[in-house]
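> Okay, here's the prediction I keep looking at, along with the sequence it came from:
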Amino acid sequence: MAASANKYKLIKKLGEGTYAVVYKATDAQNNTYAVKRIKLGEFKDGIDISAIRELKFLQEIRHVNVIALYDVYSDQETLNLVLEFLVSDLEHIIQDKSLIFQTADIKAWMLMSLRGLHHCHRSYIMHRDLKPSNLLIAADGNIKIADFGLARVAAYPQEYLTPTVVTRWYRAPELLLGSRHYTESVDIWAMGAIFAELMLRTPYIPGASDFDQVELTFRVLGTPTEEIWPGVSSLPLYDDLMTKITQRHPVPPPSEISLRFMAASTAALNLLNSMLEYDPSKRPTTESALLSPYFVEELPRPTKPQNLPKPPSFSS
């Protein structure tokens, strides 16, 4: 594998985490890549399980709206994933107040993200960490789902899973309440939170802690009951949390939701509300979301990727 290592020249550090550093790199033909260098020897088995998951799933998934893995090589200290180089992400676009969004732009970003997620779900893969910073953007404007370190194969109904997945602001309520059994619907909730953030230009439910996330979710969407979410009271953390949360909040009427998203159409609000259903079984699948009136019937049509608002990083 040393031959592969010699193919790439690292030219700029793009970011650094606890166990990996990402570099911009080029090859002899001056093609540009992102090389994710994952440190070895930090763990009992020599490599972080998230790196194994990311490598496995990216080798399996090929889709225009999922980041591409081009090559893999290792040396004595690192495992190196050679990935598609992407110039920005949705978080930077949301935060860049110099960029003006149109309804058709939001529709395009949601459409591409859901198409990529649909490909993952039909391949029986849950992403489990969808957020704007993991929705990367190519030079041609296409959204690419990235960072599969928390992804896993969809579970059997009685299989135990960890609830400590998904970045807090995008974490589904069943995870916040400690559920060990869940489905791809946790990804749908995260996409609903991203949808809301695109419309508001600020995170929809930005809890400061896990407890605050639960309390804020209940304040924004109402305190869940057995009537609207059968089985909620049997979730592991429900009783403990409900003793700490003294105030009960009603489910907001449609008129209140409309006031929060004043520029949103009825079709957009219907899709958003369905994605943020408390009861996971009532959330749409990626297929039914893509076939919703918001995408299929309502005008304007989604902006073409190449015509979407572009941040300054596109020219760097």
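The structure has been received and is ready for your questions. All values reported here derive from a predicted model rather than from experimental measurement.

> From here on, just use CA atoms for contacts and neighbour counts.
Noted.

> which residue ranges form the helices in the chain?
When assigned using DSSP state H, the helices of the chain occupy the ranges 2-7, 49-60, 90-95, 103-122, 173-176, 185-200, 210-221, 238-244, 254-260, 266-275, 286-290, 293-296.

> Relative to Ala139, which of those helices is closest?
helix 90-95 (12.9 Å; CA to CA).

> Quick check: buried residues in that closest one?
Using 16 or more other CA atoms under 10 Å as the test for burial, helix 90-95 gives Leu90, Glu91, His92, Ile93, Ile94.

> For that helix, name the packing helices and strands.
With contacts defined as 3 or more CA pairs under 8 Å, 6 or more residues apart in numbering; DSSP states H and E, the packing partners of helix 90-95 are strand 135-137.

> what about the strand it packs on, distance to the chain center?
Centre-to-centre, strand 135-137 and its host chain are 10 Å apart (CA atoms, centre = their mean, to the nearest Å).

> Relative to Ile38, which of the helices of the chain is closest?
Smallest distance to Ile38 across the helices of the chain (CA to CA): 7.2 Å, for helix 49-60.

> try this one side by side with the last:
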Amino acid sequence: MVTSQLGEDINTRIVQKYKRFHKLGEGTYAVVYLGSVVETGRKVAIKKIKIGSMKSGLDMSAIREVKALRELKHHNVIELLDVYSFKTNLNLVLEYLDTDLEQVIKDKSLDMKPNNLLIDSKGVLKLADFGLARDYGDINCPMTSQTVTRWYRSPELLFGSKYYTGAVDMWAAGCIFAELMLRTPYMAGNSDMNQLDTIFKALGTPTEEEWPGMTKLPDYIKFEKTYPKNDFRALFTGSSQDALSLLESMLVYDPRKRITAKQALAHAYFQNSPLPSLPEKLPKPSKTFSQTDNSANNEAGDADELLDNFGEKKRKIDQVSDNPEDQIGIVGEPLAKRLDFSQNK
């Protein structure tokens, strides 16, 4: 009883540390609000996970997310500041980040699904939303194949593989890299079967010789139609040979032959000129906190459609408005790596 009361007192003190403002985005299982630290005024994001209607109690994705963020401390991972319960909801207090990579992709004025890849005010990219994250140490230990958002899910996962490595993340990174260049999702399927068909249409239908063991995967199914391999240069017309080489090495069917993160960082794309921009010279949103927080006193507020930062709502692929007022500007000096992804060359 004493322990229970102590826990309630600690929870109450955490609740009182923060003030919650308007809604930034809403998904199936969570709502994200803008908030601030009462004492300092520091901006935070408060992610309210809806658990009140769950018969079995706390959702496993919420447990995974808290566990992962408690263990991960890295400048490229969003920081978990606090966790507290309020009524029937679990609330995660996270560092507030100004924008996400999806906004950068959709803004035609910048050279650049990524709405789980957030960018802070200094241009530093950070990973967020670990609800579907899995940690692993033994590759012989079976794991669920139902992980990673479908558009970025590797073929081995779509074929039901229970044994996989970080190669699935490299496939996802390759899909996002392609999206940065195309400014629209590269392989967007509407079901698992359609996703595989979309991948095969884009990259060519794999064979057992190309991907040994493919036909032995749990959910393998032979597609009636086969597609030939495509030349990346025909689609990514504004990309360098180095960029296409890196992309191709990420989107290899056989996960054992797919490039690793360490190998990717050593790739010529990151070594050759023009060199990557310094963080302070990266594109930044022109809106300030005071401009976006005009409804700070309204706790419900209106959802800011540009800030569905945690990627739990189905993404809409919209065209960027031609109105300059709707576009995100660039702050600071010109980019060191200014790329033109125009198709009309």
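Looks like it arrived, so ask away. As the structure is a computational prediction, the values presented were derived from the model and not from experiment.

> could you dump the buried residues of helix 90-95 of structure 1 to a markdown table with distance to Ile143 of structure 1?
Converted to a markdown table, those look like this (distance: CA to CA, whole Å):
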| residue | distance to Ile143 of structure 1 |
| --- | --- |
| Leu90 | 8 |
| Glu91 | 12 |
| His92 | 13 |
| Ile93 | 12 |
| Ile94 | 14 |
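
> equivalent range in structure 1 for stretch 163-183 of structure 2?
Alignment of stretch 163-183 of structure 2 against structure 1: residues 181-201, by TM-score structural alignment.

> Could you pull up the residues touching Pro218 of structure 2?
Phe159, Gly160, Ser161 (CA atoms under 8 Å, 6 or more residues apart in numbering).

> What is the nearest of those residues to Lys87 of structure 2?
Looking across these and measuring by CA to CA, the closest to Lys87 of structure 2 is Gly160, at 38.3 Å.

> List which of the contacts of Pro218 of structure 2 are still in contact in structure 1.
Counting by both residues aligned by TM-score structural alignment, their matches' CA atoms under 8 Å, structure 1 reproduces these contacts from these: Phe159, Gly160, Ser161.

> Take these and keep only those in strands.
Within the kept ones among the contacts of Pro218 of structure 2, no residue falls in strands by DSSP state E.

> Now restrict those residues to buried residues only.
For the kept ones among the contacts of Pro218 of structure 2, buried by 16+ other CA under 10 Å: Phe159, Ser161.

> Switch the kept ones among the contacts of Pro218 of structure 2 over to TSV; also include distance to Lys67 of structure 2.
As requested, those are exported to TSV (distance: CA to CA, whole Å):
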residue	distance to Lys67 of structure 2
Phe159	28
Gly160	25
Ser161	24
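
> Structure 1: which residue goes with Tyr96 of structure 2?
Residue pairing (TM-score structural alignment): Tyr96 of structure 2 is matched to Phe85 of structure 1.

> Run a quick check on its match versus Tyr33, I expect a contact.
Yes - counting by CA atoms under 8 Å, Phe85 of structure 1 does reach Tyr33; the two are 4.4 Å apart.

> which neighbours do the two share?
Common neighbours of Phe85 of structure 1 and Tyr33 (CA under 8 Å, 6+ apart) are Lys24.

> Leu276 of structure 1 - how many residues pack around it?
When neighbours are counted by other CA atoms under 10 Å, Leu276 of structure 1 registers 24.

> For Thr286 of structure 1, give me its contacts.
Thr286 of structure 1 is in contact with Leu114, Arg115, Leu117, His118, His121, Ile188, counting by CA under 8 Å, 6+ apart.

> Under the alignment, what does Val220 of structure 1 map to in structure 2?
With TM-score structural alignment as the criterion, Val220 of structure 1 lines up with Ala202 in structure 2.

> mind checking how far its match is from Cys175 of structure 2?
To Cys175 of structure 2, Ala202 of structure 2 is 11 Å away according to CA to CA, to the nearest Å.

> can you check Arg153 of structure 2 too?
Counting by CA to CA, the separation of Arg153 of structure 2 from Cys175 of structure 2 is 9 Å.

> who's in contact with stretch 132-140 of structure 1?
Contacts with stretch 132-140 of structure 1, where a contact means CA under 8 Å, 6+ apart, come from 67, 85-92, 113, 143-147, 194, 305-306, 314.

> 6 Å instead, please
Outside stretch 132-140 of structure 1, the residues within contact range by CA atoms under 6 Å, 6 or more residues apart in numbering are Leu86, Val87, Ser88, Asp89, Leu90, Glu91, Ile143, Lys144, Ile145, Ala146, Gln306.

> For ChimeraX, write the selection for the buried entries among those residues.
To isolate the buried ones among the contacts of stretch 132-140 of structure 1 in ChimeraX, judged by 16+ other CA under 10 Å, type:
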select :86,87,88,89,90,91,143,144,145,146
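
> The contacts of stretch 132-140 of structure 1 in strands, which ones?
If you go by DSSP E, the contacts of stretch 132-140 of structure 1 have Ser88, Asp89, Ile143, Lys144, Ile145 in strands.

> Now check the fourth one against structure 2: what is it aligned to?
Lys144 of structure 1 maps onto Lys126 in structure 2 when the alignment is built from TM-score structural alignment.

> Now do the contacts for its match.
Applying CA under 6 Å, 6+ apart, the residues near Lys126 of structure 2 are Asn76, Val77, Ile78, Leu117, Leu118.

> ok, those residues vs Asn230 of structure 2, which is closest?
Ranked by distance to Asn230 of structure 2 (CA to CA), the contacts of Lys126 of structure 2 are led by Leu117 at 28.7 Å.

> All good on my end, thank you.
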